[in-house]
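>>> My questions concern the predicted model and sequence given below.
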Amino acid sequence: MLLDSNHLRILERSLDVGTLRQRTIANNIANMDVPNFKSKQVVFEDLLQQELSGSTPSLAAYRTNEKHLPFGTTGEIPKPVITSNPNAIVQNNGNDVDVEYEMNQLAKNQIWYTGLTQITNGYFQKLRSVINGGGS
């Protein structure tokens, strides 16, 4: 499992999503006073969960030997989708940015991103340990 490339690719895509989400939230906050501006959100975790738990998963399974039977198909990790915020309440000027909600999302994203960086760091520390023969 340590050298599972799908695991690393999911971590990489998740970090990219965290960066995209940060930019999207910052854009929403920056445009909070712009008339008729519609806030956006990044959807990824639900798409990934659907891929992982679907009846016909498209993520290829990790094989320890090329003689093992493959299952899963393309190995494609879903790409994030930027959508309009469905829970937004429109203000008098047509703008639907809720600054408190956006700041809450920003804090959640920062915690999520920090956790992902720690997991990724742990992945590479384990890999380094294997390469060094189990020693530091």
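All right, it came through fine. Numbering: from 1, shown residues only.
>>> contacts and neighbour counts: CA atoms only from here.
Will do.
>>> where along this protein do the strands fall?
Using DSSP state E, the strands of the chain run over residues 40-43, 81-84.
>>> outside of the first one, which residues touch it?
Right, the one you point to is strand 40-43. 17, 20-21, 24-25, 28, 80-85 (CA atoms under 8 Å, 6 or more residues apart in numbering).
>>> still on that earlier bit, just name the most buried of the strands of the chain.
strand 40-43 (a mean of 18; mean count of other CA atoms under 10 Å).
>>> try it against this one:
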Amino acid sequence: MLPRLGQVLDFQSQALLLRAERQRLIASNIANADTPGYQAREMDFAQALREATAGVAPAGTVARTAPGHIAPAASLGGERHLRWAAASQTSLDGNTVDMDRERASFADNAVKYEAALRFINGSVRTMLDAIKGQSQ
């Protein structure tokens, strides 16, 4: 049971790191909404998560043999997962930030970040309760 819990926590922690990176990217787009010529960026979150969790084996399979098999946190949100955001309308100053899209993405990502954080907290709390129950 413990290896499976570790795999779930590994997956959720990788997702949490990527959500934080995506939030920083969206915040950067919003901060540069009035910067002439600024090109908005997006993260291919699904692809980044697939690559970040490639070393996390699904339940019932062989576990990884060394902690280094998962990419370090610093490389999770690397440039390879970023792409230029499609301009929703043309602007005279060449700025491609769509504030409505950025606000919606920011709110959506914040909710998903909070959900991942709550899941991790709940899993840890459950594990601690189980450990406390055995010692009493």
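Sure, I can see it. Given the structure is predicted, the values throughout are model-derived calculations rather than measurements.
>>> if we can go back for a sec, between the contacts of strand 40-43 of the first structure, which sits nearest Thr74 of the first structure?
Distance to Thr74 of the first structure, by CA to CA, is smallest for Pro80 among the contacts of strand 40-43 of the first structure, at 17.4 Å.
>>> you'd agree that closest one is up against Phe44?
Yes. Applying CA atoms under 8 Å as the test, Pro80 of the first structure and Phe44 come out as touching, 4.7 Å apart.
>>> and for the two, which residues touch both?
Val17.
>>> Make TSV from the strands of the first structure and add distance to Tyr113 of the first structure to it.
Formatted as TSV, these follow (distance: least, CA to CA, whole Å):
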stretch	distance to Tyr113 of the first structure
strand 40-43	14
strand 81-84	18
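>>> Helices of the second structure, start to end?
2-31, 45-52, 99-135 (DSSP state H).
>>> Nearest to Pro58 of the second structure among those would be which one?
Ranking the helices of the second structure by proximity to Pro58 of the second structure (CA to CA) places helix 2-31 first, at 7.5 Å.
>>> Minimum distance to Lys126 of the first structure: which of the strands of the first structure has it?
strand 40-43 (30.4 Å).
>>> Against the second structure, what's the mean shift for the closest one, could you check?
Here the mean offset of strand 40-43 of the first structure against the second structure after fitting is 1.5 Å, by mean CA distance after the TM-score superposition for the first structure.
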